[in-house]
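Engineer: what's the 3D shape of this:
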Amino acid sequence: MSSTLPAPTPTRRLRMPSFGVQVLLGLVLGVVLGLVARSMGPDGVSATGEVDPNWLTETLTTVGGTFVTLLKAVVPALVFLAIVASIANLRDVAGAARLAWKTLAWFAGTALIAVSIGITLGLVLQPGSRTSVSADAASEPASSGSWLDFLNGLVPANVLGLQASGGDDGSVALSFNVLQILVVAIAVGIATLKVGEAAEPFLVVVRSALAVVQKALWWVILLAPVATVGLLGKAVATYGWDALGSLGVFTGAIYAGLLLVLLVVYPVLLRVNGLSVRQFFSGAWPAISLAFVSRSSVGTMPVTESVTERNLGVPRAYSSFAVPLGATTKMDGCASIYPAISAIFVAQFFGVDLAVTDYLLIVVVSVIGSAATAGVTGATVMLTLTLSTLGLPLEGVGLLLAIDPILDMGRTAVNVTGQALVPTLVAKREGILDHEVYDAPRTGGWVRAAAVEEDRPSATVSTVSTGPSLEPSARV
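Structural biologist: As a prediction, this is how the structure comes out:
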């Protein structure tokens, strides 16, 4: 007598929502917890007169701050290795010099459009004349930018671009200058091209190290949905809606400019070049969403490079050069729209009349001064650079600092979108864009499925690897 055992019922694994959905859930939860933390009020006032945040605000600050600290920890190695490897890869690209110059030209061209939109909105909306912010909030920032700082920053103090500062308690804090790291990396990359065959062992080490750093950064990136809760929650708990109310017109002008660039200028450029707008944004969405949360173009760089190549069809040999360069110098949000509207706001607030030459100076600073923000990261540096060039009072920066984290989310998202857009447009115009990859259906994950990558036809330029891309179709 034989008996047949029933086939085991396959267990269904719980499928996590896509990364984009997780980030959106984090945004909602962050706002809710931020409002709860703000309603709880502070725990008290310390002996020095400082407000002691409650436990929920402190927790949100710690969660968000830890994520940002982890991102910053890998930035120096990431920038150096990515730039060196990408420059070395350009030797395998036909017409590399032409690609480099066209990339820089597109960076400048789109920045010119963005700053023009910012100036127009500033003049039309008059944010400095329509604000209830108190003049008592005016104060000079702790750090500022100038052309002299920019020029001095070009000279590396050491090969790692590290700087040390001593505290009052005898402690020593280390920081890094991205601009100096960029200069050193470009010099080393060009040197490897000149050395030739003898530099191959060095490049093997660089590419291996880049792969390790990208893997470590990938683990950090997976924490982004949780970090979203902390970053946004802390912003809401700390600033609430009071500052937004007094600077409502200014905030609206900034986001109107960002949306015009993101949803009008970029789509028009895509359509003019015969590319699908939907395919671009669906392909670039993982990088855009991470940029919105992390507020770091450099921290988002590996994801930007991954989606640019694997979702948008830009050859790796070119994208590995254009994206790292853009992450440090291509900032339509931070270096074009924001300083243009902010400078007009400060001028209107303090009753300073700007001449036509002043508006032209804003354009010049925005188009060619983006690199200055790489030396000391943050849009505040670009704003102080613009104000000092125009001779406007730097105290105006203090008026805007209260809502800077809220604005920085949108600014960084636009920055990263432009950093993915320009390589795509240049690749399309040069005839090296893989249209099969660009037009392929999206899987809904971080990048397209690995199976598609295996069937991908050879590109017209060499796709020398600079290390593995971020995991395909990854889920948290």
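
Engineer: CA atoms for contacts and neighbours, from now on please.
Structural biologist: Will do.

Engineer: Please list all residues in contact with residue 129.
Structural biologist: Contact partners of residue 129, counting by CA atoms under 8 Å, 6 or more residues apart in numbering, are 345, 348, 349.

Engineer: try 10 Å
Structural biologist: For residue 129, the contacting residues are 249, 250, 344, 345, 346, 347, 348, 349, 350, 351, by CA atoms under 10 Å, 6 or more residues apart in numbering.

Engineer: Quick one: buried ones out of those residues?
Structural biologist: Neighbour-count burial (16 or more other CA atoms under 10 Å) is assigned, among the contacts of residue 129, to 249, 250, 344, 345, 346, 347, 348, 349.

Engineer: These: which two are farthest apart?
Structural biologist: Farthest pair in those (CA to CA) is 249 and 347. Separation: 15.1 Å.

Engineer: Looking at the contacts of residue 129, which is nearest residue 99?
Structural biologist: Of all the contacts of residue 129, the one with the least separation from residue 99 (CA to CA) is residue 344, at 35.5 Å.

Engineer: quick one, what contacts the nearest residue to the closest one once chain neighbours are set aside?
Structural biologist: Counting by CA to CA, 6 or more residues apart in numbering, residue 122 is the residue found nearest to residue 344 once chain neighbours are left out, at 6.0 Å. Listed by CA under 10 Å, 6+ apart, the contact partners of residue 122 are 116, 128, 249-250, 253-254, 257, 337, 340-345, 348.

Engineer: Do I have it right that residue 106 meets residue 429?
Structural biologist: No. At 11.6 Å, residue 106 and residue 429 do not qualify as touching, with contact defined as CA atoms under 10 Å.

Engineer: Among these two, which residue is more densely surrounded?
Structural biologist: Neighbour totals were compared for residue 106 and residue 429, and residue 106 leads with 18 against 13 (other CA atoms under 10 Å).

Engineer: residues contacting that one?
Structural biologist: Shown here is residue 106, whose contacts under the criterion CA under 10 Å, 6+ apart are 112, 330, 418, 421, 422, 423, 425, 426.

Engineer: Now show me the structure for the sequence below, then we'll compare the two:
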Amino acid sequence: MTDKKKASLTARIVTGMGAGILTGIFLQMLMPDKSDFIIPLYFFDISLRALLIDGFFEVIGQVFISSLQMLVVPLVFVSLICGTCSLKDTTKLGRIGGKAISLYLVTTAIAISFAMFLALLISPGEGVNMTAETTFASREAPSLAQVFIQMFPSNPFAAFAQGNMLQVIIFALLFGIAIALSGKAGERIASLFEDMSTVIMRLVTILMNLAPYGVFCLLAALFTDMSPDIFANLLVYFLVVFFALVIHATVTYSVILKVLTGLNPLVFLRKMRNTVIFAFSTASSNATLPITLETVTKKMGVKNSIASFTVPLGATINMDGTAIMQGVATVFIAQVFNVDLSLSDYLMVILTATLASIGTAGVPGVGLIMLAMVLGQVGLPVEGIGLIIGVDRLLDMTRTAVNVTGDSMVSIVVGKSENQFDESVFNDENAGNKVENIDFQDLDKNQSGD
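Structural biologist: Reported below is the predicted structural model:
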């Protein structure tokens, strides 16, 4: 029964994606070039775009995303406190953080280097010969010193309200360390946060029931307004980015996992399936964070003391997918505008994108903001972003799937290196299936039984 329900939920999400795409294509046939379709009635006319695209689909899709985003700050805060206060040895916490951050930065540097190499090899922007007519103001990438300064909150409640995840993480770590060092009082507070964690994860489970409907509405709206001409003109760019993303997710992560842990990469990739689908449909590492955390702990076998630290950290600083897009886009825009970049320029792009990824929020579309910063560092016209923005949403979905795969891989490597990893759970194909065994009637029974 458990397997049936698990397959049912997975099938529902995939069905929602497929139905949303087909619905969007059908609506685009009715309303080409973002036009409208009017349904005449006796007393008034109904706008199909206002009713469906800007109405029903927009409302349901955004409510679904908002519901998931609602959980991000409390989940990260509570999970990090639970994980940190369970580590009585504070030196161990520093060791875990050092391993995780090092791995995240290394994989990001590998990602953008490979992407730029592939783009230079294929040259997706050659022959376009465009000239920049408009000067766009771009934000400068923050210095490394500024990144570290901004990590520490002057007002933690402001960090919560603004969703500044780096500051939330720092405050949660400090608060968790204080709990671990506070004796009996700390144990009572730690017990409270453990209960809060259980309640939040139950809320995550409930919201997962809404995933197929939210995914349907998001993709239906997306594919309704996606112009076929954009795909035709940017097909090579799209395929280069997509190919680099797939290779990084399947080959780079698999090689690192095999070399550092000896585990079977195929098992890892199979168990990431549902999380990847969810990440692809939401295009948000933060929105997928609860699902990633469940997968890493329940299906992969990483102890919560490690996963509750590495997964939220990865959702904040691990932006391999975004780095790949930035690498290919930089080369593409340089070729389109006939700008020759030197080796030092390419090295600057790698360094800037890697360090800037530390402060990148895991929300849809943020990669374009970071790309403007990267382009500004090497003197490329920021207006070039307009060339790729049409296909960026679909690529955004793909690179989010890559990001959460990297978060999970690093969590396994760190967990195994710290002996906080259950290999029998990792090798058990049925491990964690009960996470998706969701039934509202069962919830009501459980609540009445308690």
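
Engineer: returning to that earlier point: can you tell me which of the contacts of residue 122 of the first structure end up in helices?
Structural biologist: If you go by DSSP state H, these have 116, 249-250, 253-254, 257, 340-345, 348 in helices.

Engineer: so where in the second structure does stretch 227-241 of the first structure end up aligned?
Structural biologist: The alignment of stretch 227-241 of the first structure onto the second structure (TM-score structural alignment) covers residues 214-228.

Engineer: Please compute how far that stretch lies from its chain's middle.
Structural biologist: For stretch 214-228 of the second structure, the distance from its own C-alpha centre to the chain's C-alpha centre is 19 Å (CA atoms, centre = their mean, to the nearest Å).

Engineer: And for stretch 62-82 of the second structure?
Structural biologist: Here stretch 62-82 of the second structure shows a centroid-to-chain-centroid distance of 13 Å under the convention CA atoms, centre = their mean.

Engineer: and what of stretch 167-181 of the second structure?
Structural biologist: Stretch 167-181 of the second structure sits 24 Å away from the centroid of its parent chain (CA atoms, centre = their mean).

Engineer: circling back to that earlier point, could you pull out the buried residues of the match of stretch 227-241 of the first structure?
Structural biologist: Residues of stretch 214-228 of the second structure classed as buried under the neighbour-count rule (16+ other CA under 10 Å) are 214-226.

Engineer: Next, format the ones in helices among the contacts of residue 122 of the first structure as JSON lines and append distance to residue 288 of the first structure.
Structural biologist: Output for those, formatted as JSON lines (distance: CA to CA, whole Å):
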{"residue": "116", "distance to residue 288 of the first structure": "23"}
{"residue": "249", "distance to residue 288 of the first structure": "25"}
{"residue": "250", "distance to residue 288 of the first structure": "23"}
{"residue": "253", "distance to residue 288 of the first structure": "21"}
{"residue": "254", "distance to residue 288 of the first structure": "18"}
{"residue": "257", "distance to residue 288 of the first structure": "17"}
{"residue": "340", "distance to residue 288 of the first structure": "23"}
{"residue": "341", "distance to residue 288 of the first structure": "23"}
{"residue": "342", "distance to residue 288 of the first structure": "24"}
{"residue": "343", "distance to residue 288 of the first structure": "26"}
{"residue": "344", "distance to residue 288 of the first structure": "28"}
{"residue": "345", "distance to residue 288 of the first structure": "28"}
{"residue": "348", "distance to residue 288 of the first structure": "33"}
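
Engineer: ok, the equivalent of residue 109 of the second structure over in the first structure to residue 103 of the first structure distance?
Structural biologist: Using TM-score structural alignment as the criterion, residue 109 of the second structure maps onto residue 112 of the first structure. In this structure, residue 112 of the first structure and residue 103 of the first structure are separated by 14 Å, where distance is defined by CA to CA, to the nearest Å.

Engineer: Who has more neighbours out of these two?
Structural biologist: residue 103 (23 against 20).

Engineer: Could you find the counterpart of the more buried one in the second structure?
Structural biologist: In the second structure, the position corresponding to residue 103 of the first structure is occupied by residue 100, as judged by TM-score structural alignment.

Engineer: residue contacts, that match?
Structural biologist: Neighbouring residues of residue 100 of the second structure by CA under 10 Å, 6+ apart: 94, 106, 306, 309-311, 313-314, 318, 407, 410-411, 413-415.

Engineer: how about the helices in the stretch 251-400 of the second structure?
Structural biologist: Counting by DSSP state H, counting those that start in this stretch, the segments of the stretch 251-400 of the second structure that form helices are 253-261, 265-271, 273-282, 285-294, 304-317, 320-336, 343-356, 366-377, 385-417.

Engineer: when you compare where the fourth one runs with where helix 385-417 runs, what's the angle?
Structural biologist: The one in question is helix 285-294 of the second structure. Taking axes from the mean of the first three to the mean of the last three CA atoms, to 10 degrees, one finds helix 285-294 of the second structure and helix 385-417 inclined to each other by 20 degrees.

Engineer: Who are the packing partners of helix 285-294 of the second structure?
Structural biologist: The helices and strands touching helix 285-294 of the second structure, judged by 3 or more CA pairs under 10 Å, 6 or more residues apart in numbering; DSSP states H and E, are helix 58-85, helix 183-208, helix 273-282, helix 304-317, helix 385-417.
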